[in-house]
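# one predicted model, sequence on top.
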Amino acid sequence: MKRPGNRHENIRAIITGGGTGGHLFPGIAIAESLRETAPGCELLFVGTGSPIEKRVLPGAGFAFERISAEGIKGRGALAGARAILKLCAGVFKAARLIVKFKPDVVIGMGGYSSAPVVICAMLLGKRIVICEQNALPGITNRLLSRFADWVCVSHEQAAGRLSAKRVSVTGNPVRKSFLKAVEDAGESSAGQDSASDGFTVFIVGGSQGAHGINMAVTQGLAYIDQELGIKFVHQTGEADLAMVRKAYESHGMESVVEPFFNDMACWYRIADLVICRAGATTVAEVTCMGKPCIFVPFPGAADDHQTYNAKALVDAGAAEMIAESGFTGKVFADRVVFYANHRGILAQMSKRCRQMGKPDAARRVAKVCLAVASGKINSKPLVCLCT
């Protein structure tokens, strides 16, 4: 039985974005919040059918449809032509999906795979919300934001880089599993000075792993004394799994090594130190969890946006950042041992990191999406901090 008086109960929304965890997981967080606010809503994810979409969405209980799309930026003539053909095919498939599903709002999470769906939504007169996770917006959202009814950004500095009528600084949505882990853990134990508590390092290179980080770790384990009792939890991606496992085993290090962790929040919770890329979703998750980090930005990220994502935390003393070119095995080992022996510094980093988190970001974005879906917006341009 539906609760009376909730005008949002029957909204229909399409959520679309690039096929990486950085686009998918914030979309899931928004979907969770929409379901909580409007239990009768109908939601459809649309993407390219990437491995992470196939792995995560069915388990989360969300309907999913696949379209064809491919990035164009930085491609040669032949690859660019192929990408344009895929984009056209994606537009036709997206049009059929929109006509059939009849969404009240289309929520674009960025990435090239969101382009066909958002373009069709614009052509078919559908209401559009764009979500930008990075401090430096990607090319897709820079182009599509001018057609959106509302844009939600994670970083205040991103607002001025988008051509949008209405922009709200909401923060980057984080999944409920992370928020529950924060509640369960209470005050983070990271940074406590008792050496008897042990020391756990969580190494994660994003949903697809990070070869540069993996190589530095395997080379650096030789510099870490086994007697320190440091435990490692390492998400490697598929390609480097065997190599990394062998390295931990050969050095006698206690470790949990997997290509991908579905229960990321659990591993974040027990970590004393996190070594990771600086994708927007990773930054949002560690700030909500209050975890001190060493960021190693992906050097191939578009416009070096991962460096921009990490900079605010580094400037606040909540994290350290090391370029991949300087993240050698020796540097990895030295920083791990340093922090294992200086828990008080970690405690301060943890406190500052948590202060920068926005755990209610998903609720904020969902509030905007529901307002747009129900037509409760005016035509006046607006830039605001969303509450």
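Received, thanks.
# alpha carbons only for contacts and neighbour counts from here, please
Fine.
# where along the stretch 251-387 of the chain do the helices fall?
Taking DSSP state H, counting those that start in this stretch, the helices of the stretch 251-387 of the chain run over residues 264-270, 280-289, 305-315, 329-340, 343-355, 361-373.
# for comparison:
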Amino acid sequence: MNERARAPFVLVAAGGTGGHLFPAQALSVALRARGVTVDLATDERAVHYGPDFPARETHILPSATLRGRNPVAIARTVATLGLGVAKAWSLLGRLKPDVVVGFGGYPTVPPVLAASLRGIPTVLHEQNGVMGRANRFLSSRVTAIASSMRSVAGMSDALRAKTTFTGNPVRPNVIAAAAVPYAPPVAGGSLNLLVFGGSQGARVMADVVPSALALLDAPLRARIAVTQQARGEDIDRAKASYAHHGIAAEVAAFFSDLPDRIARAHLVVSRSGASTVAELAVIGRPAILVPLPHALDQDQFANATMLAEAGGAICIAQRDFTPNRLAAELAALSADSARLAGMAAGARSAGAPDAAEKLADLVLRVAKR
């Protein structure tokens, strides 16, 4: 009996950024552990992540993101997506997957739309508290929807009827990091601060965090050990500020072991993308979250609000994220270990460490229909 006869075949479709690829990766690990064959359909940006993605084969399809209202740009985007759908149609005819699973972003559109047109069962995973534009476009066409949040804003009754709450799948290294219990800082001891802004870093973190730490009293500055992800052009100035104020700091453009660093942190300062919030919740670490302010759907605000309502985070709008405000929050939290421990517990209460397995269950149910 050949492999296809004895095991389902799942095509996972995800845009080439960590926010989409990480949960897709977690699902793929869970499916492969059950003997399922998995391929990945994505765009050219995923080349950076490709060697680590647990797929039999990766298929690059044309895609483009719809930005702005310029008629020429819209026409080019539609043409590129149309080409992607045509290529995806041909690919699906050759591969014949049992189900196609999309994780959002415009690179999801060609394979999921082509699968729908071919009558192949489809699943969408929505990571945020507000459904993204690509998923909104596809949602009425798919067989089932999985959600990271118990409530997704703006869903119709028809969409809610085919939606299952699974949580946001996290990678195995996140599950491993979650085994490390939170140990709040002791009086006079070190305070490990982790700062990052998503897969590409965030300039606002380099603008605000070093300046905020410079405002702290000298005894507190001496206790702090900073690990900060920064854009390449911001690294030198962040390092110079920390060195000038005697603050121990490691600053780099990328950390491949970020889940382990989250586990070692007493406090995290970050954006609030869906994967970031999911990992903070599963690992259970207190955070100060600064949602991306200009997102069309304000999805990061919804994500941060969810974690804040669980008691695991402080949400600060970017307009209020000033050195003085951050310094005040850091001074208060550093003096209140019990509050930090409570926030860690609140974050963990919102986590879904079994999300990958729940999503795998849903995907295989849909594949059998």
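It's in. Quick caveat, the model's predicted, so the values are computed rather than measured.
# on that earlier part again, possible to save the helices of the stretch 251-387 of structure 1 as a markdown table with distance to H211 of structure 1?
Putting those into a markdown table (distance: least, Cα to Cα, whole Å) gives the following:
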| stretch | distance to H211 of structure 1 |
| --- | --- |
| helix 264-270 | 19 |
| helix 280-289 | 17 |
| helix 305-315 | 16 |
| helix 329-340 | 13 |
| helix 343-355 | 26 |
| helix 361-373 | 31 |
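# tell me which of the ones you listed sits most buried.
Of all the helices of the stretch 251-387 of structure 1, helix 280-289 has the most neighbours on average by mean count of other Cα atoms under 10 Å, namely a mean of 25.
# against structure 2, where does that helix fall?
Across structure 2, the stretch matching helix 280-289 of structure 1 (TM-score structural alignment) is residues 274-283.
# equivalent analysis for stretch 243-263 of structure 1, please.
By TM-score structural alignment, stretch 243-263 of structure 1 lines up with residues 237-257 in structure 2.
# now swap in stretch 121-138 of structure 1 and tell me
The aligned range for stretch 121-138 of structure 1 is 115-132, by TM-score structural alignment.
# and that stretch, which residues are buried?
Judged by neighbour count (16 or more other Cα atoms under 10 Å), stretch 115-132 of structure 2 contains these buried residues: 115-116, 120-132.
# after superposition, how close is stretch 71-82 of structure 2 to structure 1?
Its aligned residues in structure 1 lie a mean 1.3 Å from stretch 71-82 of structure 2 after superposition (mean Cα distance after the TM-score superposition for structure 1).
# onto which residues of structure 1 does that stretch map?
Mapping stretch 71-82 of structure 2 onto structure 1 (TM-score structural alignment) gives residues 77-88.
# what does the matching stretch contact?
68-73, 116 (Cα atoms under 8 Å, 6 or more residues apart in numbering).
# in CSV, list those residues along with secondary structure.
Below are those laid out as CSV (DSSP: H, G, I helix; E, B strand; the rest coil):
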residue, secondary structure
S68, coil
A69, coil
E70, coil
G71, coil
I72, coil
K73, coil
P116, helix
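# please name the nearest non-neighbouring residue to E320 of structure 1.
Distances taken as Cα to Cα, 6 or more residues apart in numbering put I294 closest to E320 of structure 1, at 4.7 Å, once the chain neighbours are dropped.
# how far away is the one you found from G22 of structure 1?
As for I294 of structure 1, its distance to G22 of structure 1 is 18 Å (criterion: Cα to Cα, to the nearest Å).
# for G375 of structure 1, same thing?
29 Å.
# what do you get for F202 of structure 1?
18 Å.
# contact partners of stretch 30-41 of structure 1?
Outside stretch 30-41 of structure 1, the residues that touch it by Cα under 8 Å, 6+ apart are 2, 6, 8-13, 43, 173, 175-176, 362-363, 365-366, 370.
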